[in-house]
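Q: Sequence first, predicted coordinates after that:
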Amino acid sequence: MKNPRFKANLLIATYVIVLAYVFLNLNTVFKAFGTMISIIKPFLIAIAIAFVLNIPMKLLEEKVLKFMDKSQNRFVRGIKRPISLTITLVAVIGLIIGLFIFVIPQLSDSVSTLVRNVPEYAKSLEAMMTQTVSNDMINDLINQALNMWKEVLQVLGQVSGAVVSQVLDITIGFASGVVNFFIGLILAIYMLLSKEKLTLQTKKVIYAFINKGKAEKIMEIAKISNIKFSKFVGGQCLEAVILGTLCFIGMTILSMPYTLLVSTVVGVTALIPIFGALIGTIPTSFIILMVDPVKAVWFIILIIVIQQLEGHFIYPLVVGSSIGLSALWVMFSMIVGGSLFGVLGMLIGIPLFGVIYTVFGTITNKRLQEKNLLQDNDTNDDI
């Protein structure tokens, strides 16, 4: 006869041994975890790409190409998914290529203008220094610079080895990232073409190794997560359109050059949560700087104002409402996620908190309903 108490004690002892090993060998555990993540990184990238591409692909299948389901020809019904995926990929790649076609020539022209104007800038700087600084001060500065040159050479000799090593690491990391991205893209295409089969296989594994009650809860949480993250991506796209439009209106009012180009770049980079608009400001402000330095300053001020509006009003309202969170909880999830996991925490913190908020709200309302304390106007997923 089996002793249940012995089994429970053995399980507790196993947990204690495992925890003790983890705490005593944190470096080894973290190294093994990092190795595992690096191995499965293409699959993680593939999941992320497939999740994002699935949103427009699903829209095409359910709205644009829905008529193909009524066809009597099995081949026509079967090619709906490949056609939807192909249109999605072409649209995304075309958007990226179009952005580069717009931006790269303008950046090239701006750099050429800057190179041509460098001698004039140097003369202006020299004239300004001659007017404001005495000859004795200039001679002292030259002597100090000559004396420091030997020390600079010594420091450069010591740092050069480290710099070369860092450049090599960065180059290898970039090449590895590019390879992982393309592998992930290929895997994502396979995932999207057979997503129903993969979903069914995942359900079979969950129900096979976990009891039915817990398996149903896992599937419910997975469903909520899919809805929240999909709405988050949609809200992010809407916010990018709003920011691009605000930038276009502001630049038009201030009569700035390259209004459409700059607004497009700002809107596209705004797809990156939180910091996207600021990332787009760097190349676009440089383009404007080469045309009119004063307007470049006004452009930076305009972006700062728009960024403040985004962070305090637009982002919490648009993205928060899309996933069912108030502005307060959006700001809370951004702050907590950023504090715990940095930029990655800020990216996934909002939809993840949306999932937690919905699940916790559902559990809370069920408990209140059991106690007959739930009001009639309360929702099932809101606290």
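A: Yep, that arrived. Residues are numbered from 1 along each chain as shown.
Q: rest of the way, CA atoms for contacts and neighbours
A: OK.
Q: And the next helix or strand past the helix or strand hosting Asp140?
A: Element membership of Asp140, judged by DSSP states H and E, is helix 135-193. Per DSSP H and E, helix 135-193 leads on to helix 195-209 as the next helix or strand towards the C-terminus.
Q: okay, the angle between the helix or strand following that next one and helix 195-209?
A: Once the chain leaves helix 195-209, the next helix or strand it forms, by DSSP H and E, is helix 212-253. Inter-element angle recorded for helix 212-253 and helix 195-209: 140 degrees (by axes from the mean of the first three to the mean of the last three CA atoms, to 10 degrees).
Q: this is the other structure I want to compare:
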Amino acid sequence: MWINHRFFKYLTGVILVLICIFFLELLHFFEPILKIFNTLFYPFLIAGFLFYLIRPLVGALAKIKFFPKPVAILVVFAGIAGVIYAGFNLLADKVIKQMTNISNLPQNLKDSAKEAEKQIEKKDMGMLSTDALSQRVNSFFSDFIQTISDNASQIFSAIAGATTVLIIVPIVLFFLLKDGHKLIPFLRKAFPRRFKVEVEDLLKDIDKTLSAYLIGQVTVAFVDGVLAYIGFLIIGLDYALVLSMFIIITAIIPFFGPIIGTIPAFVVALMQDPAMALYVIIIIIVVQQLEGNLVAPLVLGNRLHMHPLTIILLIIVAAPLFGFIGMVIIVPLYAVVKMVLKDLYKMYQAHT
């Protein structure tokens, strides 16, 4: 009989689960769980991200006879802290100075608009509406830069206030590096014996995919920032270091990241010299060509086996829903979910 078909049994189970979730939500059952999740999400996300970046270094050190894994982890932590300290001493003054100057850009825009208005009034003999022209130019660029400045201040305020995260992340990261190899055997025990081989292979594939993607994407972003910094220095762009660092951060997002990172550089170049804005566009085009044809194929390859249009649509959807973090994690998350569903379906077909 059709009602006894396996599909309807599964459908009935899903409906019952959804009904239970609905009533539990009415009783506010999930509120404590959501609070715990929101508290631990970012520390574990950051720790997981750093885990994949640092694990190769720890593994290489742990192979040396005199470096057991805990010692190797502490040595890598000390090395990273040393690099951060040295970089801070070398670049802190320059970065702070450039950030301070960038924060003054809105006022500089207003002053430039007033100066342009005076020049137009001298030369146009009253034929142009300088009030309307200057108002539009001033309003657009001033509001745009002010928005960037406000968002930057919010980001830095959030980072400055994240003392708890800074304490939790190193602890979680240490134990992930120390005992991360035990995770796959632990998860494998939750499955029946006949699925253990397939589940272990699936978990290993997920681990390799995430590791290769994250390391590759960070490498590509760093190379983009370095190449952009060299180009900015060549054309003499103001605030070249800060602008290239911003490109490194945003370039972690595929496709749209470098474009987002270029917007501040373009605005600064337009303020410095309109011709400079054209040079910035040329530099970014050259950087993107080098990335797309040389750096990305060499570092990333085709690890995720995803069509570029799929990646673009994922990022477009994630941006308004989850913001910057969503744009960063949506692509590897989709790849993992796709891999899990595909392999689970294969296991289902093989064992039925």
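A: Good, I have the coordinates. Worth saying up front: this structure is predicted, and the values here are computed from it rather than measured.
Q: Got a TM-score for the two of them?
A: The TM-score (TM-score structural alignment, normalised by the length of the second structure) is 0.65; 321 aligned residues with a CA RMSD of 5.1 Å.
Q: re the thing from before, report the angle between the axes of the helix holding Asp140 of the first structure and helix 195-209?
A: Interaxial angle of helix 135-193 of the first structure relative to helix 195-209 (the same axes, to 10 degrees): 80 degrees.
Q: how close does the residue nearest the centre of the first structure sit to Lys41 of the first structure?
A: Geometric centre of the first structure, nearest residue: Ile272, 4.8 Å, by CA atoms, centre = their mean. Distance from Ile272 of the first structure to Lys41 of the first structure, counting by CA to CA, to the nearest Å: 20 Å.
Q: Equivalent analysis for Ala50 of the first structure, please.
A: 14 Å.
Q: same question, Ile224 of the first structure
A: Taking CA to CA, one finds Ile224 of the first structure at 25 Å from Lys41 of the first structure.
Q: Check Met334 of the first structure too.
A: From Met334 of the first structure to Lys41 of the first structure the distance is 25 Å (CA to CA).
Q: which of those two has more neighbours?
A: Of the pair Met334 of the first structure and Lys41, Met334 is the one with more neighbours under other CA atoms under 10 Å, namely 21 against 17.
Q: Mind telling me what element the more buried one is part of?
A: Per DSSP H and E, Met334 of the first structure falls inside helix 327-370.
Q: Trace Ile168 of the second structure over to the first structure, please.
A: Counting by TM-score structural alignment, Ile168 of the second structure lines up with Leu187 in the first structure.
Q: ok, and the closest non-adjacent residue to its match?
A: Ala46 (5.6 Å; CA to CA, 6 or more residues apart in numbering).
Q: show me the contacts for the corresponding residue of the second structure for the one you found.
A: Under the alignment (TM-score structural alignment), Ala46 of the first structure maps onto Pro43 of the second structure. The neighbours of Pro43 of the second structure, taking CA atoms under 8 Å, 6 or more residues apart in numbering as the test, are Val165, Ile168, Val169, Val172.
Q: Which helix or strand contains the residue lying closest to Arg55 of the second structure once chain neighbours are set aside?
A: Once flanking residues are discounted, Arg55 of the second structure sits nearest to Leu177: 6.5 Å by CA to CA, 6+ apart. Assessed by DSSP H and E, Leu177 of the second structure sits inside helix 163-179.
Q: Off-centre distance for that helix?
A: 20 Å (CA atoms, centre = their mean, to the nearest Å).
Q: now swap in stretch 40-52 of the second structure and tell me
A: 12 Å.
Q: with the first structure superposed, average distance for it?
A: Taking mean CA distance after the TM-score superposition for the first structure, the mean distance separating stretch 40-52 of the second structure from the aligned residues in the first structure is 2.1 Å.
Q: coming back round to it: counting contacts, what elements does the helix holding Met334 of the first structure pack onto?
A: Helix 327-370 of the first structure sits against helix 212-253, helix 315-322, with contacts defined as 3 or more CA pairs under 8 Å, 6 or more residues apart in numbering; DSSP states H and E.
Q: How about residues contacting the helix or strand following the first one?
A: Using DSSP H and E, the helix or strand that directly follows helix 212-253 of the first structure along the chain is helix 259-269. The list of residues contacting helix 259-269 of the first structure from outside it, by CA under 8 Å, 6+ apart, reads 99, 102-103, 240-245, 247-248, 251-252, 276-277, 279-281, 284.
Q: Rebuild the contacts of Pro43 of the second structure as a markdown table, extending it with distance to Gly301 of the second structure.
A: Listed next are the contacts of Pro43 of the second structure as a markdown table, based on distance: CA to CA, whole Å:
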| residue | distance to Gly301 of the second structure |
| --- | --- |
| Val165 | 33 |
| Ile168 | 34 |
| Val169 | 30 |
| Val172 | 31 |
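Q: Most neighbours among these, which one?
A: Val169 (19 neighbours).
Q: returning to that earlier point: what residue of the second structure takes the place of the residue nearest to the centre of the first structure?
A: Counting by TM-score structural alignment, the partner of Ile272 of the first structure is Ile252.
Q: check contacts around its match.
A: Gln217, Val218, Val220, Ala221, Val328.
Q: mind redoing it with 7 Å?
A: By CA atoms under 7 Å, 6 or more residues apart in numbering, the residues touching Ile252 of the second structure are Gln217, Val218, Ala221, Val328.
Q: Tell me which of those persist in the first structure.
A: Contacts conserved in the first structure for the contacts of Ile252 of the second structure, using both residues aligned by TM-score structural alignment, their matches' CA atoms under 7 Å: none at all.
Q: Lys338 of the second structure: how many residues sit nearby?
A: Residues near Lys338 of the second structure, counting by other CA under 10 Å: 13.
Q: And for Ile104 of the first structure?
A: Neighbours of Ile104 of the first structure (other CA under 10 Å): 12.
Q: What's the match for it in the second structure?
A: Under the pairing rule here (TM-score structural alignment), the equivalent of Ile104 of the first structure within the second structure is Ile96.
Q: Over to Ala91 of the first structure?
A: That one, Ala91 of the first structure, aligns with Val83 by TM-score structural alignment.
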